[in-house]
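Engineer: A predicted structure for the sequence below; I have some questions about it.
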Amino acid sequence: MSLPSAVIPKAEVIGDPIAHSKSPLIHRFWLGKLGLEGFYEKTRVGGEELGDFFSDRRNLPGWRGCNVTVPHKQAVIPFLDRIDPVAAKIGAVNTIVARDGALIGHNSDAAGFLEPLQPSLNDRHLYRMARILGAGGAAKAVAHALSSHGFTLVIAARNLAQAEALAAEIEDVDTHVATLDHFADPTDFAFDDRSGVLDLVVNTTPLGMTGQPPLRLDFSHVPPGAVIYDIVYAPLETAMLAEARARGHQTVDGLAMLIGQAAEAFRLFFGQAAPREHDAELRALLTA
């Protein structure tokens, strides 16, 4: 669908494929709640079309920018005029803001990921450790976000070299690597006293998503009291989260990160904070 011609604030999400994106629903919901005039759409853009897309949009009246989803979070970087320091550190852009003809790249994934963890992060801990399953674009944002809060990281990927490459990017904290298969098989490792420790297990892979193979995680690798976080949101309760809840773990689902990162993008596009007091209604809408 083409963007409307009226000079009103406009934004969109681009990717290939794009039909699955829930971003338009989220941003339109907030625009409606605030009574703001604005428009948000999804647009399929192939990799070979990125140059023409940005040439067309750069000076389009009212165009505030776009969110970027797979597979373009790194491919868009050459078309930008500036990159926010957080996005530059992560090496991926998921939000592009148009300002006076310039395109500025941001990454709201890191802030969106951390948002539901903030109550725990506000506490002091003797030690913080995160097991990150996956080493792709989402894992990069997660790893950099957690490193800024002093977590020791274990990064696990199907391709060990990919995990090693991500670990090499992380500065100032200890990093370790493993294969995903390591966490699939039972272990007899005896965890020590975890009181005063913040343990986190994060799935950043598409495994467990509708239409994808399941994520194989044996909970003998999960420390007592660990927070289990799955960024997959279709289904909202993945097999990993269901087992974690049954075992008494605190859990965070994928909508938390999705809504959190969208709120930061909304502020950048439309100049107002998202009305988060309506989160329960929005979550019901997203899962209907």
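Structural biologist: Great, that's in hand.

Engineer: From now on I want contacts and neighbour counts done on CA atoms only, so please keep to that.
Structural biologist: OK.

Engineer: What's the local residue count around residue 172?
Structural biologist: 10 (other CA atoms under 10 Å).

Engineer: Find the residue closest to it in space, skipping its chain neighbours.
Structural biologist: Residue nearest to residue 172 in three dimensions, not counting chain neighbours: residue 147, with 7.5 Å by CA to CA, 6 or more residues apart in numbering.

Engineer: just checking, that neighbour touches residue 175?
Structural biologist: No: between residue 147 and residue 175 there is no contact under CA atoms under 8 Å: 9.3 Å.

Engineer: shared neighbours of these two, which are they?
Structural biologist: Common neighbours of residue 147 and residue 175, using CA atoms under 8 Å, 6 or more residues apart in numbering, are residue 153.

Engineer: this is the comparison structure:
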Amino acid sequence: MAETSKKAFVTGHPIKHSRSPMIHGHWLVKHGIEGSYRAIDVAPENFAEFLATLQANGYRGGNVTIPHKEAAFAGVARRDHAADEIGAVNTLWFEDGTLWGGNTDGHGFAANLDDHAPGWASNGPAVVLGAGGASRAVIHALKERGVGDIRIVNRTLARAIELRDRFGGGVSAHPLAATGELLRDAGLLVNTTALGMQGNEGLSADPRGQPADPRGLPADPRLLPDHAVVNDIVYVPLETPLLAAARARGLKTVDGLGMLLNQAVPGFERWFGVRPKVTAELRSLIVADLVPKSPAPKP
């Protein structure tokens, strides 16, 4: 490939499952850009060296995923506001030779809701299930959009309290037992936990071994008002048990795939100079890849 071609990457450990090369590869072809975007598996003990050699290896930047987001936060020279607020970096780029780190997860979350549930930010209080890294990005986005009542529910209350203290006014922390009451006037329910993810269907949300809801859901959408929107950031499967239950209740539902697609937009623009669009064509391409492949018939 010519020396003038633009190079970017996604790194994690493991990383072979990532759909990012498919997303960025699609945009490179669409825009006729001579460039590449590849997945690079980097073990945690090698991550600092990987960062130090990025520019020498010709990379304009890239994406960072589990388990390197916090290490990237510590390893860059400058960070954007979102990264500082969330405490993690998922996007790297160079400005005048300086390595910057940003976080586009909150942007991806909000843009996904904008696309599929316009007006969501003025819908009322938001209940956020979970207090991990993904919930930090969601809470940041909710605050940026002016949601004034954000209720964090988590199995370990202390972790929810940590986020409440981190994000300040308008954010409250609650135990699982309070979920039902918190839902009754909520306009948005967001699941950031792994409950409902493929392979975690039997995960219990309660420290005593009982699910938070008798049907094994992280929360019961039957308790929500009619105008509520339910979002699950999980995208494998596309329709989680929570979303299926919310749809059966007649509520507006938004799956997690759009968050993945939209969080990729700002990075592509920084590395390749074009702001791409999240289209139905791109979504269909990724959805087709999410479908389990049938084994080849035996001869």
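Structural biologist: Here it is on my side, so go on. Since the structure is predicted, the reported quantities are computational estimates derived from the model, not experimental observations.

Engineer: what residue is smack in the middle of the first structure?
Structural biologist: residue 109 (3.9 Å; CA atoms, centre = their mean).

Engineer: That one pairs with which position in the second structure?
Structural biologist: Correspondence of residue 109 of the first structure to the second structure, assessed by TM-score structural alignment: residue 105.

Engineer: Go ahead and confirm its match touches residue 266.
Structural biologist: No: between residue 105 of the second structure and residue 266 there is no contact under CA under 8 Å: 10.3 Å.

Engineer: Tell me where the stretch 151-288 of the first structure has strands.
Structural biologist: Along the stretch 151-288 of the first structure, counting by DSSP state E, counting those that start in this stretch, strands occupy 152-157, 175-179, 197-203, 227-230, 250-252.

Engineer: Dump those into a markdown table; add distance to residue 39 of the first structure and mean neighbour count as well.
Structural biologist: Formatted as a markdown table, these follow (distance: least, CA to CA, whole Å; neighbours: other CA atoms under 10 Å):
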| stretch | distance to residue 39 of the first structure | mean neighbour count |
| --- | --- | --- |
| strand 152-157 | 38 | 23 |
| strand 175-179 | 42 | 19 |
| strand 197-203 | 32 | 21 |
| strand 227-230 | 30 | 24 |
| strand 250-252 | 30 | 18 |
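
Engineer: Same list (those) but as a markdown table, adding distance to residue 191 of the first structure.
Structural biologist: Formatted as a markdown table, these follow (distance: least, CA to CA, whole Å):
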| stretch | distance to residue 191 of the first structure |
| --- | --- |
| strand 152-157 | 16 |
| strand 175-179 | 17 |
| strand 197-203 | 12 |
| strand 227-230 | 15 |
| strand 250-252 | 18 |
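
Engineer: and residue 31 of the first structure, which of those strands is closest to it?
Structural biologist: strand 250-252 (26.0 Å; CA to CA).

Engineer: In the second structure, which residues correspond to that closest one?
Structural biologist: Against the second structure, strand 250-252 of the first structure falls on residues 252-254 (TM-score structural alignment).

Engineer: what's the mean distance for that stretch versus the first structure?
Structural biologist: Taken over the aligned residues, the distance from stretch 252-254 of the second structure to the first structure averages 0.8 Å (mean CA distance after the TM-score superposition for the first structure).

Engineer: Touching that stretch from outside, list them.
Structural biologist: 112-113, 116-117, 227-232, 243, 246-247.

Engineer: of those residues, closest to residue 73 of the second structure?
Structural biologist: Using CA to CA, the contacts of stretch 252-254 of the second structure come closest to residue 73 of the second structure at residue 112, 24.5 Å.

Engineer: in what helix or strand does that closest one lie?
Structural biologist: helix 105-116 (DSSP states H and E).

Engineer: in that helix, what's buried?
Structural biologist: 105-113 (16 or more other CA atoms under 10 Å).

Engineer: just to revisit the earlier point, just give me the match in the second structure for the residue nearest to residue 172 of the first structure.
Structural biologist: Checking TM-score structural alignment: residue 147 of the first structure goes with residue 143.

Engineer: quick one: contacts of the helix or strand where its match lies?
Structural biologist: Remark: residue 143 of the second structure resides in helix 133-144, with elements defined by DSSP H and E. Outside helix 133-144 of the second structure, the residues that touch it by CA under 8 Å, 6+ apart are 82, 85-86, 88, 105-107, 109-110, 121, 128-129, 150, 163, 167, 192.

Engineer: one step back: without its sequence neighbours, what residue ends up closest to the match of residue 109 of the first structure?
Structural biologist: Nearest non-adjacent residue to residue 105 of the second structure (CA to CA, 6+ apart): residue 263, at 5.3 Å.

Engineer: how near is residue 49 of the first structure to residue 73 of the first structure?
Structural biologist: Computed as CA to CA, to the nearest Å, the residue 49 of the first structure to residue 73 of the first structure distance reads 14 Å.

Engineer: wait, residue 239 of the first structure
Structural biologist: 28 Å.
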